[in-house]
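[1] What follows is a protein structure lacking sequence information:
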């Protein structure tokens, strides 16, 4: 059985501060959690460079900085947007692509997400592809077809090698920010489906690709979720803003 290094990623969204950067990095170093797992932090873009500087000061080589989003174009008259080049120059090593809030609030299509995914990959950054279904899609039995469409959009653009050096995060939209996580059994069923879909085009990649669960993970439910065979870690929202909770989740991974 292929052993996959667990990953715990925190998406701060439009929250955080330099002080929080300092607190989180200090607790990561003191706890030593990054010796056994990969830790990824995704703060707002204004904190990228500061985070990168502080990470180097603390000598945390297994803590990675992720951009929350990039534009699919390299440059242009796009006020407020950030290109992959700007993200990389600011120290980002990973990129979140297609987060549920980008898809729902900003109407980002799977085609645009796929372009961002490939832009990150071609720039040498590791993309985290977020996929998931809405409450309505879940209740009408469209979960698997929705996930298939989101993943196929990337396959169509990048071919069977697209997922060789990336992560996939299953984040059911009905669980994000609600406090109601998917049950470990349901999450495992979905993760097994995603891995099986990758296996259908590239069996070797399916063994090594890491699939994270995202959606109301907290210390109380993390252990049960992480114990599932196809769940390789988590994409953390609210708990990622509370250093003690985040460190506990990392320890459970």
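    The structure has been received and is ready for your questions. Just so it is clear, the model here is predicted, and its values are computed rather than measured. Numbering: from 1, shown residues only.

[2] When you work out contacts or count neighbours from here on, use the C-alpha atoms and nothing else.
    Will do.

[3] And for residue 80, the neighbour number?
    Using other CA atoms under 10 Å, the number of residues around residue 80 comes to 6.

[4] What distance do you get for residue 218 to residue 178?
    Counting by CA to CA, to the nearest Å, the gap between residue 218 and residue 178 amounts to 12 Å.

[5] Which one of the two is surrounded by more residues?
    When neighbours are counted by other CA under 10 Å, residue 218 comes out ahead of the other of residue 218 and residue 178, with 20 against 10.

[6] tell me the secondary structure for the residue nearest to that one when sequence neighbours are not counted?
    Ranked by CA to CA, 6 or more residues apart in numbering and with sequence neighbours excluded, the top spatial neighbour of residue 218 is residue 239, at 6.1 Å. Secondary structure state of residue 239, per DSSP: H, G, I helix; E, B strand; the rest coil, is helix.

[7] Report how many residues lie close to residue 239.
    The burial metric for residue 239, expressed as a neighbour count using other CA under 10 Å, is 20.

[8] wait, it sits on residue 215?
    No: at 10.6 Å, residue 239 does not count as touching residue 215 under the criterion of CA atoms under 8 Å.

[9] ok, back up a step: if I look at residue 218 and residue 178, which residues touch both of them?
    Shared contacts of residue 218 and residue 178, defined by CA atoms under 8 Å, 6 or more residues apart in numbering, are absent.

[10] picking up where we left off before, ok, now which ones touch the residue nearest to residue 218?
    Counted by CA under 8 Å, 6+ apart, residue 239 has contacts 217, 218, 245, 246.

[11] So the second one sits against residue 250, correct?
    No: counting by CA under 8 Å, no contact exists between residue 218 and residue 250, whose distance comes to 10.4 Å.

[12] Just the element for the nearest residue to residue 158 once chain neighbours are set aside, please.
    Counting by CA to CA, 6+ apart, the nearest residue to residue 158 once its immediate chain neighbours are dropped is residue 118, at 6.7 Å. Under the criterion of DSSP states H and E, residue 118 resides in helix 110-122.

[13] List the buried residues in that helix.
    Within helix 110-122, the residues scored as buried using 16 or more other CA atoms under 10 Å are 110, 111, 112, 113, 114, 115, 116, 117, 118, 119, 120, 121.

[14] Okay, one more to line up with it:
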């Protein structure tokens, strides 16, 4: 890794209600306090936000997994960025499950990013290609288009509050993982795109890898110079495995 502080971010998806969230956040928060060289975050279900925030301690950030692009209105079941900003400091946007299960377009995700930043939330923006897109050689084209739309309204003065998570869709929850070189090459391509758009600011922006990360494969991936941490799914659902990942990052 570079001199950018690594970020280990867990995405609990639709797991862990308030009681479990409080317990796990306390355990992970303790590990975050013991590993000062790593930033740690958890993206938790809406109903668990307050419990996790209360239990997290000083060094563990808690965020939401989604938000609406509008700040208020007749949108039953939705949660606005303004509401989230009263509870937590960051939000995950553009996850592949939002794109592919719920049909969220890159344009819509870009609107959410803009609204989140206007609400003083920090954003982790996910980008990544499917297996068909990778095998057809379209990875760079797909990821570049997602970045262009997702960051369409983000100026140079705002981009410092954005982290990019590269998540190859074919490696999420499948047990199939990109090789360290594939992960590093993709994250470097993301940084090159950011440099073209934002200049030297790209050198301080963090780029995460997300795709079946676990304690057995993380050390090699973490050694790639353009990989600045991970967006972790299944391995973040238990404190033991996620805390091992935090320790590996601290030692990298």
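    Thanks, I have the structure now. Not measured: the values here are computed from a predicted model.

[15] Once they're superposed, tell me the TM-score.
    The TM-score (TM-score structural alignment, normalised by the length of the second structure) is 0.94; 248 aligned residues with a CA RMSD of 1.6 Å.

[16] rewinding a little: tell me who's in contact with the residue nearest to residue 158 of the first structure.
    Contacts of residue 118 of the first structure were listed using CA under 8 Å, 6+ apart, and they are 154, 157, 158, 162.

[17] now the second structure: which of those match?
    With contacts defined as both residues aligned by TM-score structural alignment, their matches' CA atoms under 8 Å, 157, 158 are the ones among those whose aligned partners also touch in the second structure.

[18] Assess the claim that residue 181 of the second structure and residue 224 are in contact.
    Yes: the pair residue 181 of the second structure / residue 224 is scored as a contact, 7.5 Å apart, by CA under 8 Å.

[19] Which one's more surrounded, the two?
    In this view residue 181 of the second structure and residue 224 are compared by other CA under 10 Å, and residue 224 has more residues nearby, 20 against 13.

[20] which position in the second structure aligns with the residue nearest to residue 218 of the first structure?
    Residue correspondence, TM-score structural alignment: residue 239 of the first structure in this structure matches residue 235 in the second structure.

[21] Read off where stretch 67-79 of the second structure ends up in the first structure.
    Counterpart in the first structure of stretch 67-79 of the second structure, with TM-score structural alignment as the criterion, is residues 70-82.

[22] can you confirm residue 61 of the second structure is in a helix?
    No: under three-state DSSP, residue 61 of the second structure sits outside any helix and is assigned strand.

[23] Now it: closest residue in space that isn't a chain neighbour?
    Using CA to CA, 6+ apart and skipping residues adjacent in sequence, the residue nearest residue 61 of the second structure is residue 41, 4.5 Å away.

[24] and the one you found, helix, strand or coil?
    Under the three-state scheme (three-state DSSP), residue 41 of the second structure adopts strand.

[25] That one contacts residue 7, doesn't it?
    Yes: Residue 41 of the second structure sits in contact with residue 7 when judged by CA under 8 Å, with a separation of 7.4 Å.

[26] Now do residue 28 of the first structure against residue 108 of the first structure, distance only.
    Using CA to CA, we find residue 28 of the first structure at a distance of 33 Å from residue 108 of the first structure.

[27] between these two, who's got more neighbours?
    Summary of the neighbour comparison: residue 28 of the first structure and residue 108, criterion other CA under 10 Å, with residue 28 having more neighbours (21 against 15).

[28] Between all of the contacts of residue 118 of the first structure, which two are separated the most?
    157 and 162 (8.2 Å; CA to CA).

[29] Between these two, tell me which one has more neighbours.
    The neighbour count for residue 157 of the first structure versus residue 162, taken as other CA under 10 Å, is higher for residue 162 (18 against 14).

[30] In the first structure, what stretch matches stretch 199-219 of the second structure?
    The counterpart of stretch 199-219 of the second structure in the first structure, counting by TM-score structural alignment, spans residues 203-223.

[31] start to end distance for the matching stretch?
    Its first and final residues considered, stretch 203-223 of the first structure spans 28 Å by CA to CA.

[32] Flag every buried residue along that stretch.
    205-219, 221-223.

[33] gap between that stretch and the chain center?
    When distances are taken as CA atoms, centre = their mean, to the nearest Å, stretch 203-223 of the first structure is centred 10 Å away from the chain's centroid.

[34] re earlier: residue 170 of the first structure: which of the contacts of residue 118 of the first structure is nearest?
    residue 154 (14.9 Å).

[35] Have a look at how far, on average, the strand or helix carrying that closest one is from the second structure.
    For residue 154 of the first structure, the element it lies in under DSSP H and E is helix 143-158. Taken over the aligned residues, the distance from helix 143-158 of the first structure to the second structure averages 1.2 Å (mean CA distance after the TM-score superposition for the first structure).

[36] where along the stretch 1-150 of the first structure do the helices fall?
    Under the criterion DSSP state H, counting those that start in this stretch, helices of the stretch 1-150 of the first structure are mapped to 18-31, 48-57, 84-89, 100-104, 110-122, 135-139, 143-158.

[37] Distance to residue 77 of the first structure for those helices - can I get that in TSV?
    Written out in TSV, the entries for the helices of the stretch 1-150 of the first structure read as follows (distance: least, CA to CA, whole Å):
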stretch	distance to residue 77 of the first structure
helix 18-31	29
helix 48-57	22
helix 84-89	14
helix 100-104	20
helix 110-122	17
helix 135-139	36
helix 143-158	25
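
[38] out of those, which comes closest to residue 233 of the first structure?
    In terms of CA to CA, the element of the helices of the stretch 1-150 of the first structure nearest to residue 233 of the first structure is helix 18-31, at 16.4 Å.
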